[in-house]
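Asks: Mind folding the following:
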Amino acid sequence: MNDMAEQRYLKLTVAYDGTAYHGFQRQANAITVQQVLEERLATIFGHPLKVTGAARTDAGVHAYGQVVGFATSGTIPAANIVRAAKSVLPPDIVVVKAEEVSADFHARFSARSKIYLYRIYNAAVADPFRRNYAWHVTQPLDEAAMDTAVQTVVGTHDFSAFRAAGGPPVSPVRTIYEAGCTREGDMLEFRFWGNGFLYHMVRNLVGTLVDVGLGRLTRDGFTRILAGRDRTRAGITAPPQGLYLKEIFY
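Replies: Model prediction:
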């Protein structure tokens, strides 16, 4: 970057199909969304880029509204970035919005809340066209029971029971503003809106809620798992392809 040029700070909203990528965050020996963004966008800004993402989505996870921020000395107007990015990015990564922000904006630390969706394809026979975009569960699921159980996570709780090992050393206390489960035909969708999420928290919640939907666990049993703060008592980690980062609020 030319230090003599005036720096600008940009915020991009990015959608991507995570199927082909080993998550968002750059890795040494695997292709990630961050790497592709940095390498391809550098060609339109005229210098190497280092972007910061709001969420470090895992391999196979998708996003409607990932947010990245970066400093640039490039002069391309924000209004032209969406069109220019389309010409250099692969079709499974799309910049959907670009705007200038102040120097104190941080994609991750400035975020106030996020919405995640999780989709389950609930049918006896697999659908090859949904295999990368939903968790296929063959046994019938009771969405009403799961919706009733998931309401118990609304509010401020210690989510240690749904926290995977390997995440950053942060407080397990999070506030969930809304949560629910709905069905449309064979597709089930969970929605979680909260001020923050622990490593694999949504996938671990869904894995446990599926036990409720299968009749293996009651609503009260789910509530006791939440209160118990013991990951070994909760269900499996739902697979990544059903998870979507929907929106981030600042």
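Asks: okay, CA-based contacts and neighbour counts for the rest of this
Replies: Fine.
Asks: The closest residue to Ala126 other than its chain neighbours is in what secondary structure piece?
Replies: Leaving aside its sequence neighbours, Ala126 sits nearest to His136 (Cα to Cα, 6 or more residues apart in numbering; 6.7 Å). Per DSSP states H and E, His136 falls inside strand 135-137.
Asks: Can you point out the buried residues in that strand?
Replies: Buried positions in strand 135-137, judged by neighbour count with 16 or more other Cα atoms under 10 Å: 135-136.
Asks: ok, and what's touching that strand?
Replies: Residues from elsewhere that reach strand 135-137, judged by Cα atoms under 8 Å, 6 or more residues apart in numbering: 119-124, 126, 238-239, 241-242.
Asks: With respect to Pro90, which of those is nearest?
Replies: Gln241 (19.4 Å; Cα to Cα).
Asks: What ranges does the protein have for its strands?
Replies: Along the chain, the segments classed as strands by DSSP state E run 8-16, 52-53, 62-72, 93-101, 113-122, 135-137, 155-158, 173-184, 187-194, 243-249.
Asks: With distance to Asn29 added, can I get the ones you listed in JSON lines?
Replies: Below are these laid out as JSON lines (distance: least, Cα to Cα, whole Å):
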{"stretch": "strand 8-16", "distance to Asn29": "20"}
{"stretch": "strand 52-53", "distance to Asn29": "19"}
{"stretch": "strand 62-72", "distance to Asn29": "21"}
{"stretch": "strand 93-101", "distance to Asn29": "20"}
{"stretch": "strand 113-122", "distance to Asn29": "28"}
{"stretch": "strand 135-137", "distance to Asn29": "27"}
{"stretch": "strand 155-158", "distance to Asn29": "35"}
{"stretch": "strand 173-184", "distance to Asn29": "33"}
{"stretch": "strand 187-194", "distance to Asn29": "32"}
{"stretch": "strand 243-249", "distance to Asn29": "24"}
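Asks: Including distance to Pro172 and neighbour count, could the contacts of strand 135-137 go into CSV?
Replies: Listed next are these as CSV, based on distance: Cα to Cα, whole Å; neighbours: other Cα atoms under 10 Å:
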residue, distance to Pro172, neighbour count
Arg119, 24, 22
Ile120, 26, 26
Tyr121, 30, 23
Asn122, 31, 20
Ala123, 34, 16
Ala124, 37, 12
Ala126, 36, 14
Ala238, 19, 22
Pro239, 22, 19
Gln241, 24, 24
Gly242, 23, 25
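Asks: for comparison, sequence B:
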Amino acid sequence: MTRLAIGVEYDGAAYSGWQRQHHADSVQGHLDKALGAIARHPIDTVAAGRTDAGVHACEQVVHFDTDANRPDRAWVKGVNTHLPDNIGVRWIAYPGDDFDARRSATSRVYRYLLIDSPERPVLLRDRVGWTFRALETVPMQQAAESLTGEHDFSSFRASACQAHHPIRRVDALTVMRYRGVIMVDIRANAFLHHMVRNIVGTLMAVGTGERPVEWVSDVLAARDRRRAGITAPAPGLYLVGVRYPLRFGLPGPPAGPVFAPAWGDG
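Replies: Next up, the predicted model:
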């Protein structure tokens, strides 16, 4: 058996999430089937992160084992011919048998796209989060700074979270407005269930002026999900990249702005 790694992009709007489920359509279900068609044996993939229903990925990293000897073109273009248009393989790599897409990752990067407009977006309804209340990004960024570093993120953890502990390390958290869209970028060693969306929902309360900047640090210290803000809607969330040690030889996350939206007046 040889261990292969692939980079996968998908629009999660139509799916119940990454993980294969018997009762619903999933990204993993389609990918395993497409890879199996090329390998000519069943494939069971492992992903860097299990994205939720409606969440997208610019570069999900996946590994799988196979004894099939195929050219790189078959693992990319060939697999893509068996996938729906909203899922696609972007690259193939051979990281070695000790590579694990989930356990070998040193950090993940998520981006949340948010529109603050009196009227709900129509064409972008499956691509962004939305609030009708105007948001100020400067206080949101000030509040976000209290969340960087290693902390107990219980206040931002979904009740259904299955992680063994709530300690996570956030390396960077930035809030900015780009062409009419607010972008919240978060890089961490790992994430709890709904952690990004709960952080965004909490920062929104600061952006509207409903809560002061200092409130977010109080929420973090409380370790109580009931003290935090809403869970931001799934359509605005994107897994944009995963980082690994250089020895695995995988393509790194794209440099510079990732999935910077080209709409709006600025």
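Asks: Tell me the counterpart of the residue nearest to Ala126 of structure 1 in structure 2.
Replies: Under the alignment (TM-score structural alignment), His136 of structure 1 maps onto Trp130 of structure 2.
Asks: Over to Ala149 of structure 1?
Replies: By TM-score structural alignment, Ala149 of structure 1 lines up with Ala143.
Asks: That match against Leu203, yeah?
Replies: Yes. Assessed by Cα atoms under 8 Å, Ala143 of structure 2 is found in contact with Leu203 at 7.1 Å.
Asks: Overlap in contacts, these two.
Replies: Taking Cα under 8 Å, 6+ apart as the contact rule, Ala143 of structure 2 and Leu203 both touch Val216.
Asks: Neighbour count: the two, which is higher?
Replies: Using other Cα atoms under 10 Å, the more surrounded residue of Ala143 of structure 2 and Leu203 is Leu203, with 30 against 21.
Asks: rewinding a little: just name the closest of the contacts of strand 135-137 of structure 1 to Ala30 of structure 1, please.
Replies: For the contacts of strand 135-137 of structure 1, the nearest to Ala30 of structure 1 is Gln241 (17.8 Å; Cα to Cα).
Asks: For that closest one, give me its contacts.
Replies: So Gln241 of structure 1 contacts 18-19, 60-62, 131-135 (Cα under 8 Å, 6+ apart).
Asks: Try it again at 6 Å.
Replies: Residues near Gln241 of structure 1 by Cα atoms under 6 Å, 6 or more residues apart in numbering: 60-61, 132-134.
Asks: And it? What does it align with in structure 2?
Replies: Mapped onto structure 2 by TM-score structural alignment, Gln241 of structure 1 lines up with Pro235.
Asks: Next one: whichever residue in structure 2 pairs up with Phe70 of structure 1 relative to Ala101 of structure 2, how far apart?
Replies: Matched across to structure 2, Phe70 of structure 1 falls on Phe64, judged by TM-score structural alignment. Distance check for Phe64 of structure 2 against Ala101 of structure 2: by Cα to Cα, to the nearest Å, it reads 9 Å.
Asks: How about Ala39 of structure 2?
Replies: Going from Ala39 of structure 2 to Ala101 of structure 2 by Cα to Cα gives 19 Å.
Asks: Looking at these two, which is more packed in?
Replies: Per other Cα under 10 Å, whichever of Ala39 of structure 2 and Ala101 has more neighbours is Ala101, with 23 against 19.
Asks: mind checking what that one lines up with in structure 1?
Replies: Mapped onto structure 1 by TM-score structural alignment, Ala101 of structure 2 lines up with Ala107.
Asks: go on, Ile167 of structure 2?
Replies: By TM-score structural alignment, Ile167 of structure 2 lines up with Val173.
Asks: So which residue is dead centre in structure 2?
Replies: Leu239 (2.5 Å; Cα atoms, centre = their mean).
Asks: ok, that residue - contacts?
Replies: Leu239 of structure 2 neighbours (Cα under 6 Å, 6+ apart): 57, 110.
Asks: do Ala205 of structure 2 as well
Replies: For Ala205 of structure 2, the contact set (Cα under 6 Å, 6+ apart) comprises Arg211.
Asks: now Gly18 of structure 1: how far from Val33 of structure 1?
Replies: Distance, Gly18 of structure 1 to Val33 of structure 1, using Cα to Cα: 8 Å.
Asks: Ala111 of structure 1 now?
Replies: Plainly put, Ala111 of structure 1 is 20 Å away from Val33 of structure 1 if you go by Cα to Cα.
Asks: So which of these two has more stuff around it?
Replies: With neighbours defined as other Cα under 10 Å, Ala111 of structure 1 and Val33 compare such that Val33 has more, 25 against 17.
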